[in-house]
Every structure is written in C-alpha cells, then in structure tokens.
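Chemist: 3D, please:
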Amino acid sequence: MPGEVTALASSSVSVHVMWRADTAVAAFEVYRGDVKVLDVTGGRHMVDVGGLAPGTAYSFTVRARDRAGNVSAASAAVPATTLSVAEGERVPPSAPGNARGQAQGPGAAVLVWDAAADDVGVTAYDVRQGGVRVHSVAGDRTTAVVTGLRPGTDYSFTVIARDAADNSSPESNAVRVLTEQGAPDGRSTAPGGLTATPRVAEDGTYLDLSWTPPVVDGTVAAYEVYLDGRFLTTVIWGANPPTGTAQYSLPLGDAPPAAHALKIRARLPDGKWGDFSAERTVAPAGP
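Modeler: Just a heads-up that it's a prediction; the model follows:
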C-alpha cells in the first residue's frame, strides 16, 4: 500500500498528488473518491489530476498494482479543495527571487528562494530542471527537497510561481547543484536494442525505429534523434509514453535512400539527457 500520500490544490482546476512506495511495482492507480482517474507507471510517485471544478472539495487515494495485476489496498484518503478564482485574476506572479541550493547527499538537493508577489496570492511553486517540472510545493513554502537525482551530476534548477488561475511567473535565477559522489546503481541510462529499418513509401523515405526505454525511476516521454552525428529531431509522447518497446517512423522527406548512422538518447525524469544508445549504421533501402 502506498504511504505518505499528500494532495496539493495548486490551482482552481487541478490537484497535485504525491506518495511514497517502498517496493517496485508496475503501476499506481489514483482514485478521486471511488473513481479511478489515472494510471501512473511504477517509477513515478506524483501526478496532476486535472479537469476539476473550482472551489470544490475532493478526496484522493492511491493503490499499487504489480505486473500480475494484483492491486494493493487503498492508501489513506487525503482531502484537497481546489482554489476559487478571483474575478479578473489575470496578472501572473513575479519571479521568485534569490534562488539558491545545495546537494543533500548523492541523490537529492535542497532549494530555497524568496517568495514571489501576486495581486491575489501565490498558490504553488514548481521546480524545473532542464525545462521539466520535477517537484511542486504549496504557495506558502519557499523551500523544496528534490530527490531521485544521480550521484556526481551537475544540475541546474529554476523555480516558477503560480496563482489560482494557473498564471505562471517568469523563472527564477538558475541554481547549480553538484550532487555528491556515490555508488552507481549499475543501471544504464541509454536506450537499448535500437533498430532502424529503411522504408520507401509513396510520400517519401522513412526509417522505422524500435528501441527499449532505459530502466529509470520514472517515465521517459522524450528522446533526441541524431542522424549522421547531428541532432535531427525530438520525439515526444504526450499521454501514455511507451514503457515496453517504443516505435517511431522517422520521416526523411523526399531524399533518395542513403546510408546513415543513427543514435538516440532519452530525457530522464530528473530532466537530464541520458547516455546515447549504440550507434546503428543503416544501409540504403530499395524501392
């Protein structure tokens, strides 16, 4: 059963639900009252529940599910009331000021900042790393502990403030933190089993890609593709990123079939880009 479940109403239409789990599971099920609203992959311990009504009380629970489909008992229910939006609240908060931080061991960082100002009130602060939100805290807090980081790694964090209408402030100054050295966990951050099959269709030339996402503490939703040593494009999944084999047809336009070298890398849940996959050499495709 997931523990330490918390629910933070950071806007008028959404609630940020977080929890702790001591064992690896396939997925978490998030419930609003008696209704399951989201499935979350086992490496993630937070999610935003959206589509809610302003100024409304809700209750949330979380269950863990293993690969055989067994589901745990529900966590303790936690209440959260979405915020009411003041009429005419359109002005975003100011940027949080004087952001600073330091490492807390090999896998965490402590961040502190000065409060932002808003015409009505700040309701939440989001911590970003590499353009990815990695943590959120309530608007009356000006400190956060970011976990799930890698040992001996240089990170750059920024903080933004939000109000009840979900207006976002500019980013704070960047905070660089170098985590302490520690024993690696032996897991590779590189995508595995990359294959690339050329294909010529009526509308152009394609490379049909297939790979296995790296095993990390969270969901991988974006990959960078490099062709012949140069960055080509970013592949981003919105909803339901693949946790098993990922597949993508890479369009190469009207260029005739040619030999290529191809590699990819994943954006990890901590906002950093992981290691490159093994480079694959692709032979030209026939018509």
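Chemist: drop to CA atoms for contacts and neighbour counts, all remaining ones
Modeler: Fine.
Chemist: would you map the strands across the stretch 51-200 of the chain?
Modeler: Using DSSP state E, counting those that start in this stretch, the strands assigned to the stretch 51-200 of the chain run over residues 57-65, 78-81, 97-103, 108-114, 122-129, 132-138, 143-147, 154-163, 175-178, 192-201.
Chemist: which strands and helices sit next to the fourth one?
Modeler: With contacts defined as 3 or more C-alpha pairs under 8 Å, 6 or more residues apart in numbering; DSSP states H and E, the packing partners of strand 108-114 are strand 97-103, strand 143-147.
Chemist: sorry, back to before: right, so of the strands of the stretch 51-200 of the chain, which gets closest to P213?
Modeler: When the strands of the stretch 51-200 of the chain are compared by C-alpha to C-alpha, strand 192-201 sits nearest P213, at 6.6 Å.
Chemist: including mean neighbour count and distance to P198, could the helices and strands packed on strand 108-114 go into CSV?
Modeler: Converted to CSV, these look like this (neighbours: other C-alpha atoms under 10 Å; distance: least, C-alpha to C-alpha, whole Å):
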stretch, mean neighbour count, distance to P198
strand 97-103, 18, 46
strand 143-147, 18, 41
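Chemist: among the ones you listed, which comes closest to Y248?
Modeler: Between Y248 and those, the tightest spacing by C-alpha to C-alpha is seen for strand 143-147, at 31.2 Å.
Chemist: before we go on, could you also do this sequence so I can check it against the first one:
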Amino acid sequence: VRARTPAAVADDRSAPARPSALSGRPAGSRAVQLSWSASANARDVVSYDIHQGDTKIHSVGGGQTVTVVTGLRPGTSYSFTVRARDAAGNVSPATPAVRLTTPGSGDGRATAPTGFRAASQREGGAYYVDLSWVPPRVDGEVAEYQLHLDGRPVTSLVFGGRAPRDRATYSFYVGREAGVSHRVRIRAMLPDGTWGGFSAERTVTTRPR
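Modeler: Next comes the predicted model:
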C-alpha cells in the first residue's frame, strides 16, 4: 500500500476573533440560556467554550450560537463567558461576562440531604454515632459530604466507586463517656464544586446499654 503525507504547513497560531454580544436569561430555577454573535472568522471556528467563572463547563459546535446550561442552583448568581476555538486549538479572548441570577430560594433546602437520622450505639466499651440520610437530588453524582459535630466541621466523607443514591450511611467514634450529648448535621459537595445546604441538625446522647 502506498500513501502520501500532505505537505508541511506552518503551525496555525492565530486565535479566532472574540465572539460578541453575549446575553442570557434564566430558564427556570436550575438553568440559563446563553446566546452570542459568532466570531468574525467563524469559518475557522470548530467550537465555542462556555466558562462559568474561571472554569470551562461546556462546549458547543462552531455553527451554534445558543446553548442552555443546566444543573444550576435556585436563587444563585452566576457569571458566564464564551470563547471561540479553532481546529488547531487556538482560543479567542473571552467575551465580556454576563451575570445572571436563577430565580427561587437560595436557602440551600433544595440541595440539602433529607431524611437525616442519628443514633448512638455502644461497642467494645466505646460509643459511636450511626448516621443515615437520603442524598440530595441534583444533576450528577454526589460522592463527598462534610460532617459537622457540635457546630464545627470534623471530617469529610468521600464515597469511592459508586456513591449511594437512595440512602447513605456512616458511623463514627465519639468517646467512652456515657450521657454526653452531641449535635450533628451534614452537607454535600455538589457536582458543580460548591457546598449544598445543611441537613436538619440532630441531637444524640451516648447511653449505656
């Protein structure tokens, strides 16, 4: 089999022109719609990158100038920019940022673990607190939680492999003394990298069998 490679050409280091006229609007309490004008040299653009703050969160094809960003939180402010990208990987400067706030309550209840329960048990002369909860219903997997004990964060729980979706459980050591009361609550690390709302706070007391 004979084959001929194409002639060598100079590396393309010229970035596309900046997209313009970025605008947006909320699309419900958990999404926004963004639109923009194509890059001036749109013929060379293969995709547009959407950034939330400093993080790239989405890409669309070079022929598309509208997109919907989902998985957002109600009552929360966000900042978005768009960059054009060509086939050589060159990226344009970012558009001016558009700032949008999703409607609804930002009190965290929609992203808090629910059905939170806490109970004390004694084993081997020591006391443990057993927790169980229903993970928040959000877009994506929730694999990390932060545990607060008596008003202070004490540990992070990270589920390896497949994180529980229906009910999660965790048990931790609290000492050897009976009759001690503790306040406990948890919150989830959401797929967008922010902390969700706190669960209800429970009070549990170590009791002898």
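Chemist: export the strands of the stretch 51-200 of the first structure to TSV and tack on distance to A266 of the first structure?
Modeler: Listed next are the strands of the stretch 51-200 of the first structure as TSV, based on distance: least, C-alpha to C-alpha, whole Å:
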stretch	distance to A266 of the first structure
strand 57-65	26
strand 78-81	34
strand 97-103	24
strand 108-114	21
strand 122-129	15
strand 132-138	13
strand 143-147	19
strand 154-163	16
strand 175-178	21
strand 192-201	11
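Chemist: circling back to that earlier point, could you dump the helices and strands packed on strand 108-114 of the first structure to CSV with distance to V235 of the first structure?
Modeler: Converted to CSV, those look like this (distance: least, C-alpha to C-alpha, whole Å):
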stretch, distance to V235 of the first structure
strand 97-103, 31
strand 143-147, 26
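Chemist: returning to what we had before: to P257 of the first structure, which of the strands of the stretch 51-200 of the first structure lies closest?
Modeler: So among those, strand 192-201 is nearest, using C-alpha to C-alpha, at 7.6 Å.
Chemist: list the buried ones in that closest one?
Modeler: Residues of strand 192-201 of the first structure classed as buried: G192, L194, T195, A196, P198, R199, V200 (neighbour count, 16 or more other C-alpha atoms under 10 Å).
Chemist: quick check: the gap between the first one and H16 of the first structure.
Modeler: From G192 of the first structure over to H16 of the first structure the distance is 32 Å, taken as C-alpha to C-alpha, to the nearest Å.
Chemist: again, but for the second one
Modeler: Counting by C-alpha to C-alpha, the separation of L194 of the first structure from H16 of the first structure is 35 Å.
Chemist: right, so of the helices and strands packed on strand 108-114 of the first structure, which gets closest to E4 of the first structure?
Modeler: E4 of the first structure sits nearest to strand 143-147 of all these, at 15.2 Å, using C-alpha to C-alpha.
Chemist: mean deviation, that closest one versus the second structure?
Modeler: Aligned to the second structure and superposed, strand 143-147 of the first structure gives a mean residue distance of 3.8 Å (mean C-alpha distance after the TM-score superposition for the first structure).
Chemist: burial of the residue mapped onto S59 of the second structure from the first structure, as a residue count?
Modeler: The equivalent of S59 of the second structure in the first structure is V137 (alignment by TM-score structural alignment). By other C-alpha atoms under 10 Å, the residues close to V137 of the first structure number 20.
Chemist: which ones are touching V137 of the first structure?
Modeler: L8, A124, Y125, D126, A144 (C-alpha atoms under 8 Å, 6 or more residues apart in numbering).
Chemist: so which of those hold up in the second structure?
Modeler: Contacts from those that recur in the second structure, judged by both residues aligned by TM-score structural alignment, their matches' C-alpha atoms under 8 Å, are A124, Y125, D126.
Chemist: quick one: the last one and V137 of the first structure, what's the gap?
Modeler: So the one you mean is D126 of the first structure. Distance, D126 of the first structure to V137 of the first structure, using C-alpha to C-alpha: 7 Å.
Chemist: over to the first one?
Modeler: Taking C-alpha to C-alpha as the measure, A124 of the first structure and V137 of the first structure are separated by 6 Å.
Chemist: which residues in the second structure does stretch 18-37 of the first structure align to?
Modeler: Against the second structure, stretch 18-37 of the first structure falls on no residues (TM-score structural alignment).
Chemist: what's the span of that stretch, first residue to last?
Modeler: Stretch 18-37 of the first structure: ends 14 Å apart by C-alpha to C-alpha.
Chemist: nearest to A285 of the first structure, out of the helices and strands packed on strand 108-114 of the first structure?
Modeler: That would be strand 143-147 among these, by C-alpha to C-alpha, at 45.8 Å.
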